[in-house]
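>>> mind looking at a prediction? Sequence and model below.
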Amino acid sequence: MQRRQFLVASGLGFAGLKFGSPTHATPASPPNSRPGKAKSTILFFLCGGASHLDMWDMKPDALLEYRGPFRPIETSAPGVLLSEHLPLTAKQAHHLAFVNSVKGTVNTNDHHAGYYHNLTGHVPDQSFVIKGNNRTPEREDWPYIGSVVASRRPQHPNLPNAISLPHMPSRAPYTRPGQFAARIGVEHDPMYINGSNEEPLKFQAPALVLEGGITADRMTSRFSLLDQVNSARRCFDETANTTALGKHQQRALSLLLSSQSTSAFDLSQEKPEVIERYGKTVNGMSLLVARRLAEAEVPFITVFWKGDSRKLAKKCKSAGSWDTHGNNFKCLQEDLLPEFDQAYSALIEDLADRGMLEETLVMVTSEMGRKPKIGDPRSGGTIGAGRDHWTHCLTDVLAGGGIQGGQTYGASDARGEYPIDKPVTPADIAHTVYHAMGINDLIAYDKLERPYHLLENSKPLTDLF
């Protein structure tokens, strides 16, 4: 009982136990009542704040200090223009819907609040202003979109209902809020799979490793003994945390003993040309794993873009992801956009070729856009050619899951600063995901059995379907 195996083996976000206590959610709707077609959602989150102006929502007629040097190009969807540095994605535009009017304004204009708003659909509360970067996940936070989906779907026979890879943003102790189940209970937390820039084809989670030479039979016998101890303990301690611990242990054992669990992450089963198409980067391979997990019908898969701080931190005046405070255009053109373009276009093309796109919703978002006026004081102003944070407007990209491709929804103003047509909120985007996944009932219950709504004041963007 003193050993770490059961905590290490779970790997199911168990460290988030302090972030929430279990509450029960309404069961999933019967299959025949599902409004959406999606069996799985793949969320590709561009950590750092990707520039909507230099990717999706080009403003070629704006003044130079706003538009930058990139030019728009034609795509496979008539009338839809994308950045010249997304040529492969442009060929897939007939599958894509661009929501150019997401008003993600947060009260701090920073990463923590941006994550929370776009990952939960809920406006950050005043604690984000007070605590700043110290506002880490809390047990009464609103739940992550993926955790809500996980709670509403029947439990997958071999894998968790929500899986995130290739890392948990951001480095402790500054863990970003919004990516956990929080108030609906840690049993709905994602399982985190680790990947690295150094070994991009290798993915590993503690749940898939038996440490110290322990065999499957020996682990089974240990769980049998533990179950007896837990049964006695429950007579005295029927707490929510004890219940959650038992659920994590059982899920961990199932993962450890199931060959289907490990095979989902084994990229050696893929053809070399498929791996080359996605690109041998940790982000490209994460999207390939995401496709494999969608094939296995895992309900919600999240790929958090993993930056390379050694390569880009100094160059981009950031931590190495999409937070381009300096050299915005060189960082995008030379590093970020080529890697994204190859991997993302490969995923869309792959899902379409396999006949999976109709039943797989793919969404690209970020915690914010970038400031339209070029020049960030922290990198030397206009000389530094960076773009600062900008939560007032961003673009989300949706594909599959019943979404009609080749369209744009809404519009921003002439500078890309604020939505002017069909403005939507992150709550509307979250509701659209639930709609695509066939989730109608968003009622949950607190510890006193009082009902509450998981996402009020929002509506799905049904015009996209």
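Yep, that arrived.
>>> switch to C-alpha atoms for all contacts and neighbour counts from now on
Will do.
>>> can you tell me the element the residue minimising distance to the centre of the chain falls in?
Among the residues of the chain, the one closest to the centroid is residue 302, at 3.8 Å (C-alpha atoms, centre = their mean). Element membership for residue 302, per DSSP states H and E: strand 300-304.
>>> now do the buried residues in that strand.
300, 301, 302, 303, 304 (16 or more other C-alpha atoms under 10 Å).
>>> same deal with stretch 373-392?
373-376, 379, 381-382, 384-392.
>>> now, which of the residues you listed sits nearest residue 40?
residue 391 (27.9 Å; C-alpha to C-alpha).
>>> residues contacting the closest one?
By C-alpha atoms under 8 Å, 6 or more residues apart in numbering, the contact list for residue 391 reads 103, 104, 105, 106, 109, 114, 367, 368, 369, 370.
>>> next one: residue 454
142, 442, 443, 444.
>>> again, only using 6 Å
residue 442 (C-alpha atoms under 6 Å, 6 or more residues apart in numbering).
>>> quick one: the residue nearest to the centre of the chain and residue 337, what's the gap?
19 Å (C-alpha to C-alpha, to the nearest Å).
>>> what of residue 356?
From residue 356 to residue 337 the distance is 25 Å (C-alpha to C-alpha).
>>> excluding sequence neighbours, find me the nearest residue to residue 107.
In this structure, residue 107 finds its nearest non-sequential neighbour in residue 129, 6.8 Å apart by C-alpha to C-alpha, 6 or more residues apart in numbering.
>>> what number of residues lie near that neighbour?
A total of 17 residues lie near residue 129 under the criterion other C-alpha atoms under 10 Å.
>>> and it, what helix or strand is that in?
If you go by DSSP H and E, residue 129 is part of helix 127-131.
>>> list the buried residues in that helix.
For helix 127-131, by 16+ other C-alpha under 10 Å, it's 128, 129.
>>> what's it in contact with?
Residues contacting helix 127-131 (C-alpha under 6 Å, 6+ apart): 108, 135.
>>> before we move on, what about stretch 273-291?
Applying C-alpha under 6 Å, 6+ apart, the contact partners of stretch 273-291 are 197, 200, 265, 342, 343, 346.
>>> any chance of those residues in TSV, plus secondary structure?
As requested, the contacts of stretch 273-291 are exported to TSV (DSSP: H, G, I helix; E, B strand; the rest coil):
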residue	secondary structure
197	coil
200	coil
265	coil
342	helix
343	helix
346	helix
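>>> most neighbours, which of the residues you listed?
When neighbours are taken as other C-alpha under 10 Å, the top entry among these is residue 343 (28 neighbours).
>>> and it, how far is that from residue 333?
Per C-alpha to C-alpha, residue 343 is found 15 Å from residue 333.
>>> cool, residue 353 as well?
Applying C-alpha to C-alpha, the value for residue 353 to residue 333 is 28 Å.
>>> and here is the other one:
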Amino acid sequence: MNGNTNAKRRAFLVASASGFAGLQFGLPQQIARAADAHAAPSSGGKAKSVILFFLCGGASHIDTWDMKPDAPVEYRGPFASRATSAPEIRLCEHLPQLAKQAHHLAIIRSVCSTVSTNDHHAGYYYNLTGHAPDSTFLSLGNDRRPYSDDWPYIGSVVGARRPQRDGLPNALTLPHMPSAPPYTRPGQFAARLGVEFDPLYIQAARSEPLKFQAPSLVLSGDVTPDQLLSRQRLLEALDGARRQFEKSAAEQLWEQHQQRTLDLLLSSNTTKVFDIASEPKAVRERYGQSVNATSLLMARRLVEAEVPFITVFWKEDEALKNQCKSAGGWDTHGNNFECLKNHLLPEFDQAFSGLVEDLGDKNLLDQTLLLVTSEMGRTPKIGDPRSGGTSGAGRDHWTHCMSVLMAGGGIQGGRTWGASDRFGEYPAEQPLTPADIAKTVYHAAGIDDLRATDGQGRPYNLLDEGQAITGLF
């Protein structure tokens, strides 16, 4: 047996940053803990699970679910609005399948940022944590890295508040981690809550939309679960002497990750959940064939497996980069209308409407909160200087107003909440911030107590700002 083979087998089990993302940012000296992290949820809402669908890039609110048909053409654009299954809701004409599910939707049209950094990093952070970006986002922009003392992701908070289970973790993210290093987006990690509450990242590629895997949870070569257990027992025996001494917080944390990884590798339930090809062909076709579509189908399977929080980050299509003057997602700096009409809206429409319909058919919608958001809206007035102004038909970043979609989890569907002004530029009624949206998610998940303690036992609140929109329930 040659040296390369030995090295390969020695590395068959890896618990690394690709699976537990927060580790790459280092451990804080004092790891914060959730107060009563293993407690059952309180009585706030019905949602046993939350699915957050994040439209990476900054989705245009004015071309989708907050259209302004009476605005001048330089604002409203060429798309028409259409009636839906809910009298109070009109949607873009290019969302025909979602229009049939609108009676399940609540559309919040008055979300704005209190800090106008106008960049992606700050938009991710604000909308994923509920906390306004601090001064480092203003000074560093998209060079601002995730910090270990950042405020935690709402998915990590929900996961930390639910009982810890064997097998699948309480928070999973798929099909990728935005964005490519070194520009990893802040806000998607547990941070000060402790890296043990980081989501587990499950990856899939556009070229292989049925293949989901966590790179850190893969047995390579001919290693079997029995061999893995034998190796684990040997390591435990060799490590016996060290266990006589008091372990540091970092050592304890690392052992938690090792055990978590081992549990996942040996769980037959994990294999079954990730086997999306076992879904009936008709179901897969209803969602669509793209990796974003199969990620939403995977999210439904994770709901059935009782995972408390599932995040789907829209995976960009690099083939659209030049056409849309973007990374291939919803950041439509150029050719906004063709990119939406021909690519983004059809893919979203089929996949998300399929999820809503599927959860409804399986009687899971009432116990599953669906949330669709993004890092920002887009400029209501057409024309982005970086793509040629008006002739480039793009929309730039716009943090002053955006829309958020919710469904299920006790939410009353078929309604809107708040309103933007006649151009879609600023909130006109019931102005809200991402903190209010985060508090609404917590309320839906039955989490109304956000007290926590740091590593020295000092109390603090995970989110002081904002109020749950209880009128939606």
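Arrived safely. Note that the coordinates shown come from a computational prediction; the quantities given were computed from them, not determined experimentally.
>>> before we move on, back to that, check the mean deviation of the strand holding residue 302 of the first structure from the second structure.
Once fitted to the second structure, strand 300-304 of the first structure is off its aligned match by 0.2 Å on average (mean C-alpha distance after the TM-score superposition for the first structure).
>>> now, which of the buried residues of strand 300-304 of the first structure sits nearest residue 208 of the first structure?
The shortest approach to residue 208 of the first structure among the buried residues of strand 300-304 of the first structure belongs to residue 301, at 17.2 Å (C-alpha to C-alpha).
>>> for the corresponding residue of the second structure for that closest one, give me its contacts.
Per TM-score structural alignment, the equivalent position to residue 301 of the first structure in the second structure is residue 310. Residues near residue 310 of the second structure by C-alpha under 6 Å, 6+ apart: 51, 171, 172, 173.
>>> who has more neighbours out of residue 353 and residue 333 of the first structure?
residue 333 (16 against 10).
>>> ranges for the strands of the stretch 251-400 of the first structure?
Secondary structure of the stretch 251-400 of the first structure (DSSP state E, counting those that start in this stretch): strands at 300-304, 360-365, 369-370, 389-390, 394-399.
>>> distance of the residue nearest to residue 135 of the first structure when sequence neighbours are not counted relative to residue 153 of the first structure?
Spatial nearest neighbour of residue 135 of the first structure, chain neighbours left out: residue 128 (5.7 Å); criterion: C-alpha to C-alpha, 6+ apart. Distance, residue 128 of the first structure to residue 153 of the first structure, using C-alpha to C-alpha: 31 Å.
>>> what of residue 335 of the first structure?
38 Å.
>>> could you do residue 236 of the first structure as well?
On the measure of C-alpha to C-alpha, residue 236 of the first structure and residue 153 of the first structure end up 32 Å apart.
>>> who's more crowded, the two?
residue 153 (21 against 8).
>>> residue in the second structure matching that one?
By TM-score structural alignment, residue 153 of the first structure lines up with residue 162.
>>> mind listing what its match touches?
Counting by C-alpha under 6 Å, 6+ apart, residue 162 of the second structure has contacts 38, 40.
>>> ditto for residue 98 of the second structure
Counting by C-alpha under 6 Å, 6+ apart, residue 98 of the second structure has contacts 349, 353.
>>> what residue in the first structure is paired with it?
Aligned by TM-score structural alignment, residue 98 of the second structure pairs with residue 89 of the first structure.
>>> what's the answer for residue 392 of the second structure, then?
Looks like residue 392 of the second structure aligns to residue 384 there (TM-score structural alignment).
>>> tell me, how many residues neighbour the closest residue to its match other than its chain neighbours?
Using C-alpha to C-alpha, 6+ apart and skipping the chain neighbours, the partner closest in space to residue 384 of the first structure is residue 326 (5.3 Å). Residue 326 of the first structure is flanked by 29 other residues according to other C-alpha under 10 Å.
>>> residue 317 is in contact with residue 326 of the first structure, correct?
Yes: using C-alpha atoms under 6 Å, residue 326 of the first structure makes contact with residue 317 at a distance of 5.1 Å.
>>> ok so, going back, so what's the residue nearest to residue 384 of the first structure up against?
Per C-alpha under 6 Å, 6+ apart, neighbours of residue 326 of the first structure: 316, 317, 379, 384, 385, 386.
>>> before we move on, what about residue 413 of the first structure?
Here residue 413 of the first structure is in contact with residue 420 (C-alpha under 6 Å, 6+ apart).
>>> now with 10 Å, please.
Residues near residue 413 of the first structure by C-alpha atoms under 10 Å, 6 or more residues apart in numbering: 59, 101, 393, 419, 420, 421.
>>> residue 333 of the first structure -> the second structure?
In the second structure, residue 333 of the first structure lands on residue 341 (TM-score structural alignment).
>>> ok, that match to residue 85 of the second structure distance?
Counting by C-alpha to C-alpha, the gap from residue 341 of the second structure to residue 85 of the second structure is 21 Å.
>>> same thing with residue 175 of the second structure?
Where residue 85 of the second structure is concerned, residue 175 of the second structure sits at a distance of 31 Å (C-alpha to C-alpha).
>>> which one of the two is surrounded by more residues?
More crowded of residue 175 of the second structure and residue 85, by other C-alpha under 10 Å: residue 175, with 28 against 16.
>>> surely the more buried one is in contact with residue 274?
No: with contact defined as C-alpha atoms under 10 Å, residue 175 of the second structure does not reach residue 274; the gap is 11.8 Å.
>>> what residues are shared contacts of these two?
In contact with both residue 175 of the second structure and residue 274: 202, 211, 212, 213, 298, using C-alpha under 10 Å, 6+ apart.
>>> next, format the residues you listed as JSON lines and append distance to residue 182 of the second structure and neighbour count.
Compiled in JSON lines, these are given as follows (distance: C-alpha to C-alpha, whole Å; neighbours: other C-alpha atoms under 10 Å):
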{"residue": "202", "distance to residue 182 of the second structure": "19", "neighbour count": "23"}
{"residue": "211", "distance to residue 182 of the second structure": "26", "neighbour count": "18"}
{"residue": "212", "distance to residue 182 of the second structure": "24", "neighbour count": "22"}
{"residue": "213", "distance to residue 182 of the second structure": "22", "neighbour count": "18"}
{"residue": "298", "distance to residue 182 of the second structure": "28", "neighbour count": "24"}
